[in-house]
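**Student:** Turn this into a model:
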Amino acid sequence: MTRKLFGTDGVRGRANEFPMTAEMALKLGAAAGRYFRTDGGRAHRVVIGKDTRLSGYMIENALTAGFTSTGMNVLLLGPVPTPAVGLLTTSMRADVGVMISASHNPAEDNGIKLFGPDGFKLSDEAEVEIEALLDADVQPAQAKNIGRARRIDDGRFRYMERVKSTFPPGLRLDGLKVVLDCANGAAYRTAPEVLWELGAEVVAIGVSPDGTNINDGVGSTAPGAAAAKIREVGADLGICLDGDADRVMLIDENGVLADGDQIMALFANRWAEEGRLNGQTLAATVMSNLGLERYLAERSIELHRTPVGDRYVVEAMRQHGLNLGGEQSGHIVMTDYATTGDGLIAGLQFLAEMVRTDRPASALARNFETVPQLLKNVRYANGQLPLEAPEVLAAIAAGEARLNGHGRLLIRKSGTEPLIRVMAEAEDEALMVSVVDEIVGAVQAAV
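**Tutor:** Below is the predicted model:
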């Protein structure tokens, strides 16, 4: 059985349209509650966090009804980053954790991410079993066993203390000016307080959520606002988080962007030098630049590639005992510190390198020359299967033949949006652009 409801990062869609309806959230809460509730006579718990989307209230209430109907007690965290849910699921001895967020997507979208009792996102197999329960009649708890729900006021403070504990002892951020863009999202309170408490002068933007402005012209997918602010105030670094703060983009003092590949290169080399890079290996997805792979190889560090999605990176890390991985898009996973990507922790680790080496961000964020890479997206409607169209298959085959030995091609469906992503990488930029445009044209014609 394959997953129909879950994508690469939970369930996601437009709010109040299938599958992001109150009815589906209630059913999903009941199914997940039944899946995680075991016999044994003890109380069963679920922690639920959310970002700042208006629809979060609706989905939070529906999930709460579903979970309590199966006898699960619900602890409501309010707006917290996704990594906080992973942390608090384990520290509060919950059976399951839930994050209500559509990450970097616009405010009209929302999503539901599930974490197991170990704080890690669920496997494909677990999601398949939960989907099967959705189609079955979930037996509700007896009236006397219905669960309770209550709000937890100190969840974000627990998370903040954990984040600060990852900063190297004896180091401070005094004298550093940091532009911090919280995307009007889940970290709008936690991230500025953490940086300030560690000594930084914080210039915060994207910290005025109103339910409809998450990721709107701010955050890791729109770093121009932070870059402009850096130039305006003369900051040493810019940290751009996404809506649920599980990924990050960094901007140096000159306003130049550093993506996840450059950040991972710095960390992997540093950790390898210190002898703490497990397996002398970095896990990253097929989207990571060929330049990163060459940089690592020169330092005898292996790059283990995975499918796109930070959950697949984490699965590979757990399978092979690795402690560093991530995505070009800015998910940086350090399992020594967290169970999922954490943009704030990654930003702190970069700041620690600036303090330790007394070097500017620009000197640490350019670790390798990227191989030219081009990514274009084509939107399609539900029910369409553009990658099965003969003309698209022919265009892909022709592109692969043209790039053979000169680059690589990756075409895939997004796991979070109805998009076909067409990516090519080649030293010959003209060839790369031509191949991508031909395939994009074929996909557009098919849809």
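**Student:** CA atoms for contacts and neighbours, from now on please.
**Tutor:** Fine.
**Student:** how about the helices of the protein, start to end?
**Tutor:** Remark: helices assigned in the chain by DSSP state H are 22-36, 55-69, 82-91, 124-134, 155-165, 190-197, 224-233, 260-274, 290-298, 310-320, 343-357, 361-364, 390-403, 429-446.
**Student:** Looking at those, which one is packed in the most?
**Tutor:** Counting by mean count of other Cα atoms under 10 Å, helix 82-91 has the highest mean neighbour count of those, with a mean of 25.
**Student:** quick one on the thing from earlier: want to try CSV for the helices of the chain, with distance to Thr212 as columns?
**Tutor:** Listed next are those as CSV, based on distance: least, Cα to Cα, whole Å:
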stretch, distance to Thr212
helix 22-36, 18
helix 55-69, 9
helix 82-91, 19
helix 124-134, 29
helix 155-165, 22
helix 190-197, 20
helix 224-233, 18
helix 260-274, 27
helix 290-298, 37
helix 310-320, 26
helix 343-357, 22
helix 361-364, 33
helix 390-403, 37
helix 429-446, 30
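**Student:** Arg305 and Val286 touch, don't they?
**Tutor:** Yes: assessed by Cα atoms under 8 Å, Arg305 is found in contact with Val286 at 5.5 Å.
**Student:** Let's compare: structure for the following, please.
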Amino acid sequence: MATNINEAEFKAIIKAAEDWPRADTGNTDFGYGTAGFRMRADLLDYVVFTVGLVASLRSRKCGGNAIGIMITASHNPADDNGVKIVDPMGEMLVSEWEPYATAMANARTPDKLRNCFIQIIQNAQVHDHNARKVIFARDTRPSGARLVRALKAALEATNTEYVDYGILTTPQLHYLVKATNTEKMDKPYGEVSEEGYYKKMGKAFNEAIKRATKPPSSPVTVDCANGVGAPKMKKLLEYLPKDILKINVVNDKIESAKDLNFQCGADYVKTSQRVPKDFDGKPYDRWCSLDGDADRIIYYFVEDGSVFRLLDGDRIATLAASFIGDLVRKSGLEDAITIAIVQTAYANGASTKYVEQTLKLKVEFTNTGVKHLHHVAAMKDIGVYFEANGHGTILFSERAQKAMRKHQPQSPAQMEALETLRALTDLINQTVGDALSDFLLVETILAHKEWTVREWLSTYTDLPNKLAKVLVSDRSAYKSVEGTAERRLLTPKPVQPRIDAIVSKYRDGRCFVRASGTEDAVRVYGEAGEVYDTEDLVGKVCEFIGGLGGGGGGGMSDSVGPAGRLGGESGAYQTQMLRESGLGRDLREPQAGE
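**Tutor:** Model (predicted):
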């Protein structure tokens, strides 16, 4: 079989790779997952180099369309970093190419690198004569500048055209990829520049909020996690109406690497169930937090007595679905457009009940992970998805957008609703979860509804919930029933019947077990009507699994009640904060992604 390989190109690759040798990790391999590669920054040089090679091949496979590369580690500490590939329409790299990226990163010798490169060309049927283009950016981590040099070395060795956009948020890079590849289409996504992103957001926000009865009566404070979101939020403010929305930006010390995500940001607030460092809000002041690369956002406030109240991704999803559903009905499109909310098993059961019983909307469940949520949401007319950690967006299908364009309103009220709905399709970054875009969406909705954080919180009451980890000897033994969104176990056979028996004893009880993606452990998530019932339910399930002879007797848990964090310990299961709304990984080690 012809390899379609240019020997001169390969020699250039090997020569360039000499300057970026692979770190010695023994038998430990790297894995490309939902978050791409993520690990200690000192391990990444060679990995980023190989990602550049894969992106060049991916661009050729996609007919010369631009492929994106983002260097970031999101909510991780500053001495971590990561890299991921963005496909032509701003979406995540297709899953079929993840093994290629993994294999390249684990090629430990020049011969193995060559074989991997050839195998990708053959298996993916990449044509060498196709054009290739890559655009990339990084967040504020000090290691980013060095990693960019490794990336450029790979792109120059493969004669790949590239554009370095410097420091951007992750969603801005996704925006630029789609804008670049749609620039010559009839309906381009937006101007191909960072400024074009702000222009699009600003114009859409002005259009969406102008029909609100009155602007928010109080300012909103944005915790930017001392990350890239800080300068980009300040830049966005230049495009927003100053007389409508008052915004205070805090935790904006990007020059201090040690402060990145330290006791602040969306992940810290969500997992620790407390306000960020140096919080000075008064009762019922509106606050929100971004994460380090500004693709997640969560809201929160304190009540009298410093009681912490969280408005997380579930709350943002229900708020958005409620508002968009109202606009669809008011514009007269209810028979032409359907709306669905996509959730994972980790979504609070109270939010699901609220969507189904109060909003009268359909809920679709899918496996954990943004790529699964995005895929299902993309199949709906309007698909709303947010993970509890605040990562999510809203997708408007071409069918829905066509219905909006063609619809002839029958009254001024229908016209107003329709114009607001159309504005939302530009305000919402549909390529990926975008904290800045989602921030403007939430502020628009609260203004239209004339709601404070109190009214928002009052829509439903979260069920107390708890997340625990149990060590097991073989996590592969824990397989979920296909089509249940990981909510029921197929094997080991004794576990699901025992879970069912335990759950049946508690009001509003729910519990599921799923295998960890990165270690020999299982995650146990449970809910019940009372805090003590939740603790008891999860404790009993953990004890049963621990007694199966597969490990146990220790682990981690994160427990959240309607009034904040639960303290203390449950049996042998020491309370400790988990990341990623259930994934609970120590991402400081080489992992398979989020």
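**Student:** quick one on the thing from earlier: and of the helices of structure 1, who's closest to Asp252 of structure 1?
**Tutor:** With Cα to Cα, the closest approach to Asp252 of structure 1 among the helices of structure 1 belongs to helix 361-364: 5.0 Å.
**Student:** What span of structure 2 is the closest one aligned with?
**Tutor:** Using TM-score structural alignment, helix 361-364 of structure 1 corresponds to residues 453-456 of structure 2.
**Student:** how big's the offset between the matching stretch and structure 1?
**Tutor:** Mean deviation of stretch 453-456 of structure 2 relative to structure 1 after superposition (mean Cα distance after the TM-score superposition for structure 1): 1.7 Å.
**Student:** just how off-centre is that stretch within its chain?
**Tutor:** Distance of stretch 453-456 of structure 2 from its chain centroid, counting by Cα atoms, centre = their mean, to the nearest Å, is 25 Å.
**Student:** With stretch 536-546 of structure 2 instead?
**Tutor:** 30 Å.
**Student:** what do you get for stretch 551-563 of structure 2?
**Tutor:** On Cα atoms, centre = their mean, the centre of stretch 551-563 of structure 2 falls 23 Å from the chain's centre.
**Student:** my read: Arg274 of structure 2 touches Phe308, true?
**Tutor:** Yes: if you go by Cα under 8 Å, Arg274 of structure 2 and Phe308 touch, sitting 6.4 Å apart.
**Student:** so what's in contact with those two at the same time?
**Tutor:** Gly564 (Cα atoms under 8 Å, 6 or more residues apart in numbering).
**Student:** returning to that earlier point: neighbour count: Arg305 and Val286 of structure 1, which is higher?
**Tutor:** Arg305 (19 against 16; other Cα atoms under 10 Å).
**Student:** which residue in structure 2 lines up with that one?
**Tutor:** Arg305 of structure 1 maps onto Phe365 in structure 2, by TM-score structural alignment.
**Student:** Check Ala25 of structure 1 too.
**Tutor:** So, by TM-score structural alignment, Ala25 of structure 1 is matched to Val48.
**Student:** Excluding chain neighbours, what is closest to that match?
**Tutor:** Spatially, and ignoring its direct neighbours in sequence, Val48 of structure 2 is nearest to Leu151 (5.7 Å; Cα to Cα, 6 or more residues apart in numbering).
**Student:** tell me the contacts of the alignment partner in structure 1 of the one you found?
**Tutor:** Aligned against structure 1 by TM-score structural alignment, Leu151 of structure 2 finds its counterpart in Leu63. Leu63 of structure 1 is in contact with 25-30, counting by Cα under 8 Å, 6+ apart.
**Student:** which residues does Ser208 of structure 1 contact?
**Tutor:** Ser208 of structure 1 touches 184, 188, counting by Cα under 8 Å, 6+ apart.
**Student:** Looking at structure 2, name the residue matched to it.
**Tutor:** Checking TM-score structural alignment: Ser208 of structure 1 goes with Lys253.
**Student:** Met233 of structure 2 versus that match, what's the distance?
**Tutor:** 13 Å (Cα to Cα, to the nearest Å).
**Student:** Any idea how far stretch 30-47 of structure 2 is from the middle of the chain?
**Tutor:** 17 Å.
**Student:** now the end-to-end length of that stretch.
**Tutor:** Using Cα to Cα, one end of stretch 30-47 of structure 2 lies 8 Å from the other.
**Student:** try stretch 194-205 of structure 1
**Tutor:** Termini of stretch 194-205 of structure 1 sit 15 Å apart (Cα to Cα).
**Student:** quick one, strands of the stretch 251-400 of structure 2?
**Tutor:** Assigned by DSSP state E, counting those that start in this stretch, the stretch 251-400 of structure 2 shows strands spanning 286-290, 297-303, 307-311, 339-343, 362-365, 382-386, 392-396.
**Student:** quick one, which of the ones you listed is packed in tightest?
**Tutor:** strand 382-386 comes out most buried of these by mean count of other Cα under 10 Å, with a mean of 28.
**Student:** what's it aligned against in structure 1?
**Tutor:** So strand 382-386 of structure 2 is aligned with residues 322-326, judged by TM-score structural alignment.
**Student:** got a list of contacts for the matching stretch?
**Tutor:** 260, 264, 268, 277-279, 281-285, 310, 313-314, 316-317, 332-336, 341.
**Student:** Spell out for me which residue occupies the centre of structure 2.
**Tutor:** Nearest to the mean C-alpha position of structure 2, by Cα atoms, centre = their mean, lies His391 at 3.8 Å.
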